[in-house]
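Peer 1: this one's structure only:
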């Protein structure tokens, strides 16, 4: 194995080279022979994110490009805003290869900032609005990044983050802070001289650092090149129905991988669809926007979709413009999936993927049983899938096992994390996703996360199986199941249940819910030991249920 190290390089300070200065590896850890293969088969085309944006501007200059609650811009107007943003960032010292932390709310200004960073040849270091100063300072030191772009709007949480960033990092570096009022008519009013000419960047360079969806400690940083990431965007478009004239609602945090590329913001740029930003995915926020802007597509995580399904307000809005809802980030229960078309009239396309790489979609023409009960098929013909036991021996088709994957948009290492790499990747470059799946006839069904499995007295229980059973109860809005330590059994099963607003509380006692679970076919050892009725679940920054918080 070639030993690698990070060196200062005028082409790109964040790029990783072999220690002897030869046999360059890409920032993602992909070796040159594999990179050459991906180019040869046409997966990698040599496009950069800046070139993608410029094509949209030149092809559809007068089409609507981006909308928020203050501004509506055409592609030409967005291009002018990007140039002004680039001027502001250049004045702050951003140059080619510099890491720039982006922590902004969903807005047109967010889009301007990110494409301005790419125009300057710099590297966005993505974060979420929910991240605190501990995470942001870690991202800055680890990347490294020397400039922080955030909101100037009053926000107690982010104001505290920005205050803490005034303290130099551990190595003595001071972060330059650029605060942007995304709610202003001109967020880049401080723009002075003309923006520098677009930097000369190649597609094999580091495009940005994305965040892992894992919940253990500080999120890991995922390196992505222009080549591999834009291939994933094009592959998503090939299996989705997004096209020019469509209207895409961005309700999840814009910097999240799901929101960015599946097919997401970059997919809209690729095909010329309009992008509408919502501040959050709550029904009270997104339902009026769907009606007002005639939204055709949106992406939601399961808790957000379930909130829409159970919202008392949805019948007050015309939602008939929506063609497709993509649901991912966590497994959607079959019970909820079966309600989408009858209740909303929306076509459901399940998405199962990860920021590290592999993405699966249920096909648009798939039978309904496949759509509601599986998490789809690999979107690329060059995705490699293995399902193995704990000794890395492949299991028979149709048997559950640990998912390993490799392909043209899947990384082969994290950013500057060799200890994590050692347990996350096989010697031949397969990524250990941490998911337990069944792979049969080309279709993936997620059984659960390996780390979430509950070991109750020697019996292995997938939380999803318990959740799916309880979700069929007519009075249940949502369910989350975790393991909780027990001296006798090792772990007990704890279920958190959110009732529907109109539910009869007398039917939702722990005793009656256990009886219902038995009647739904759960094994006796899988019946929850502890059932708690709650008003809400703790959520991660992207809106997924935080089982880690529920276990504490």
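Peer 2: It's in. Values in this document were obtained by computation on a predicted structure and should not be read as measured data.
Peer 1: hey, let's count contacts and neighbours off CA atoms from now on
Peer 2: Will do.
Peer 1: all helices for the stretch 51-200 of the chain, in order.
Peer 2: Taking DSSP state H, counting those that start in this stretch as the criterion, the stretch 51-200 of the chain contains helices spanning 75-91, 108-119, 133-142, 156-164.
Peer 1: Can you say which of the ones you listed is nearest to residue 325?
Peer 2: Closest to residue 325 of the helices of the stretch 51-200 of the chain is helix 108-119 (CA to CA; 22.0 Å).
Peer 1: The closest one to helix 75-91, inter-axis angle?
Peer 2: Orientation of helix 108-119 against helix 75-91 (axes from the mean of the first three to the mean of the last three CA atoms, to 10 degrees) gives an angle of 70 degrees.
Peer 1: what does helix 108-119 contact?
Peer 2: 49-50, 53, 66-68, 71, 78-79, 81-83, 85-86, 89, 94, 100, 102, 104, 123-124, 180, 182, 187, 197-199, 207, 277 (CA atoms under 8 Å, 6 or more residues apart in numbering).
Peer 1: Mind checking which of those residues are buried?
Peer 2: 49-50, 53, 66-68, 78-79, 81-83, 85-86, 89, 94, 100, 102, 104, 123-124, 180, 182, 187, 198, 207, 277 (16 or more other CA atoms under 10 Å).
Peer 1: Identify the residue nearest residue 245 in space, chain neighbours excluded?
Peer 2: Distance criterion CA to CA, 6 or more residues apart in numbering; nearest residue to residue 245, sequence neighbours excluded, is residue 273 at 5.5 Å.
Peer 1: hmm, I was thinking of residue 157
Peer 2: If the residues on either side of it in the chain are set aside, residue 157 comes closest to residue 132, at 7.6 Å by CA to CA, 6+ apart.
Peer 1: Against that first model, consider the following:
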């Protein structure tokens, strides 16, 4: 998919360490052509040289050619350098879907500083934990979001995280530095990162709320972008609608916006994924590819029956973040007139996908196969012995795009990775006779609300801080559109008045918790029921360490 790139400038050897692959595996991946010794900044520059006038990025009425985007990225990288950022510095990015996200991301990749990708829904608690875990030197936010002033949120985070030297704001900056004042004319050639250096850091959740960070290198991320592009038909003719949050794996790199840019295609920024925003953009820009989570896929299907917008350019709808109900999957092609591809991804580097030439039954009932033929996948019981096809078990993975540990967290890695380098995903899957994966649950409790996942223990720990709460349990309440809504079961302290739903929700918001984690149903009980057994087969009740909580 990607033409070969020019030689890459070498960086100084003082980059922060990323969990590495054994040299024999790295040599094998290079020999197989999975790792090609390229960097993302170099690949994107080569597209600008080859096709300077081709449209790369569209955001409302604003349009960037590849040449204009390349120059803007150079100027942003120079400005960040002038602020004092150096290769290896961490920058937490919490921006809405806008061109500024891509300009900043690409500038950080070119400079060799590490973007740490937050989500637009993250509030004080999540951002504080993320900035502290990464020891970030800068936080970049939009000025407003979901009806609240993000600048005030950023000020609170900065006061609590000593490493933060800069807060940059896209929009009205308030007391902070405006992002659009950062770019400056480059004054010297940029010596970018090496292909084996970290490109970005992606959070992977934990039960405490403090994220584990996954360092994706230029080599392994480019391999993922290439293979994902190949199985989804993304090439220079592709027009990708970035409808999900731009920093998510689905929207950015499966192959997403970043893969589309690397292939020489066009990225159209969609500020909101609802049909009334997305459909006009599909018609105007002749969008060919996009990615959604299951609840949004359902709303698009319903809206397509009455829309007056021309959706005929759409070739492929990718759906991931949670398993897609078969009845919904079967309605994609008739309603939207395009093919369906189911995705299954992890922060640690897995992308599994159905193929464009798969039988219909495979596409509507499975999450496909890992992209690379060199991905080693095992489905195991609680003793980590392989189970036969059709039996559920935990998925273990090892391959050229799956990391071998967490960034600067060797203790975390000991539990999430086997001694021989397989990632314990924590996901329960069945593998069909032909090798396709069907995701059936988690080894440990997790709430998946419309594709946004979190560990219940995190919210339970916040609830236990309430003076009237003696005990607390967070549960998933089945929901036909979101998969699950969030419920709380509480036991009040003796003599205390049980807190109401509104009191609980206000308390958690005051503690800075993201909205998707806040219970929509609150039930006060005399005692908590016994915890439901996890949806695991009997063979998974052993003591082998699990993956992500």
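Peer 2: Received the coordinates, thanks. These numbers come from a predicted model, not from an experiment.
Peer 1: Now do the aligned partner of the residue nearest to residue 245 of structure 1 in structure 2 against residue 256 of structure 2, distance only.
Peer 2: Aligning on TM-score structural alignment places residue 273 of structure 1 opposite residue 265 in structure 2. Counting by CA to CA, to the nearest Å, the separation of residue 265 of structure 2 from residue 256 of structure 2 is 11 Å.
Peer 1: what do those two both touch?
Peer 2: The contact lists of residue 265 of structure 2 and residue 256 share residue 240, where a contact means CA under 8 Å, 6+ apart.
Peer 1: Which of the two has more residues huddled nearby?
Peer 2: Ranked by neighbour count (other CA atoms under 10 Å), residue 265 of structure 2 and residue 256 place residue 256 first, with 28 against 23.
Peer 1: Quickly note the distance from that one to residue 246 of structure 2.
Peer 2: Taken as CA to CA, the span from residue 256 of structure 2 to residue 246 of structure 2 is 9 Å.
Peer 1: Repeat that for residue 373 of structure 2.
Peer 2: Shown here: residue 373 of structure 2 relative to residue 246 of structure 2, a distance of 28 Å by CA to CA.
Peer 1: between the two, which one's more packed in?
Peer 2: Using other CA under 10 Å as the criterion, residue 373 of structure 2 and residue 246 rank with residue 246 on top: 29 against 10.
Peer 1: host element of the equivalent of that one over in structure 1?
Peer 2: Alignment note (TM-score structural alignment): residue 246 of structure 2 maps to residue 254 of structure 1. Secondary structure assignment for residue 254 of structure 1, by DSSP states H and E: no helix or strand.
Peer 1: The match of residue 273 of structure 1 and residue 241 touch, don't they?
Peer 2: No: contact criterion CA atoms under 8 Å: residue 265 of structure 2 and residue 241 do not qualify, at 11.1 Å.
Peer 1: Map residue 314 of structure 2 onto structure 1.
Peer 2: So residue 314 of structure 2 corresponds to residue 322, using TM-score structural alignment.
Peer 1: and the closest residue to its match other than its chain neighbours, what does it touch?
Peer 2: Computed as CA to CA, 6+ apart, the closest residue to residue 322 of structure 1 that is not its neighbour in sequence is residue 296, at 4.0 Å. Residue 296 of structure 1 sits next to 246, 247, 248, 249, 290, 321, 322, 323, 324 when contact means CA under 8 Å, 6+ apart.
Peer 1: close enough to count as contact, the second one and residue 295?
Peer 2: Yes: with contact taken as CA under 8 Å, residue 247 of structure 1 and residue 295 are classed as touching, separated by 4.9 Å.
Peer 1: out of those two, which sits in the busier spot?
Peer 2: residue 247 (27 against 24).
Peer 1: now the more buried one: how far from residue 270 of structure 1?
Peer 2: Look at residue 247 of structure 1 and residue 270 of structure 1: by CA to CA, they are 13 Å apart.
Peer 1: got the contact list for residue 245 of structure 1?
Peer 2: Residue 245 of structure 1 touches 272, 273, 274, counting by CA under 8 Å, 6+ apart.
Peer 1: what's around the first one, how many residues?
Peer 2: Read that as residue 272 of structure 1. 26.
Peer 1: Report the separation between the closest residue to it other than its chain neighbours and residue 103 of structure 1.
Peer 2: Spatial nearest neighbour of residue 272 of structure 1, chain neighbours left out: residue 244 (4.7 Å); criterion: CA to CA, 6+ apart. Using CA to CA, one gets 29 Å for the distance from residue 244 of structure 1 to residue 103 of structure 1.
Peer 1: and these two? which has more neighbours close in?
Peer 2: residue 103 (23 against 14).
Peer 1: and that one, what pairs with it in structure 2?
Peer 2: Using TM-score structural alignment, residue 103 of structure 1 lines up with residue 94 in structure 2.
Peer 1: which residues touch its match?
Peer 2: Taking CA under 8 Å, 6+ apart as the criterion, residue 94 of structure 2 is in contact with 117, 118, 119, 120, 122, 139, 140, 141, 142.
Peer 1: Can you get me the start-to-end distance on stretch 449-464 of structure 1?
Peer 2: 9 Å.
Peer 1: For it, buried residues please.
Peer 2: Buried-residue list, stretch 449-464 of structure 1, by 16+ other CA under 10 Å: 449, 450, 452, 453, 454, 455, 456, 461, 462, 463, 464.
Peer 1: Just to check, the fourth one is in contact with residue 460?
Peer 2: In other words, residue 453 of structure 1. Yes: contact status for residue 453 of structure 1 versus residue 460: in contact at 6.5 Å, counting by CA under 8 Å.
Peer 1: what about the helices in the stretch 401-549 of structure 2?
Peer 2: 410-416, 456-463, 501-510.
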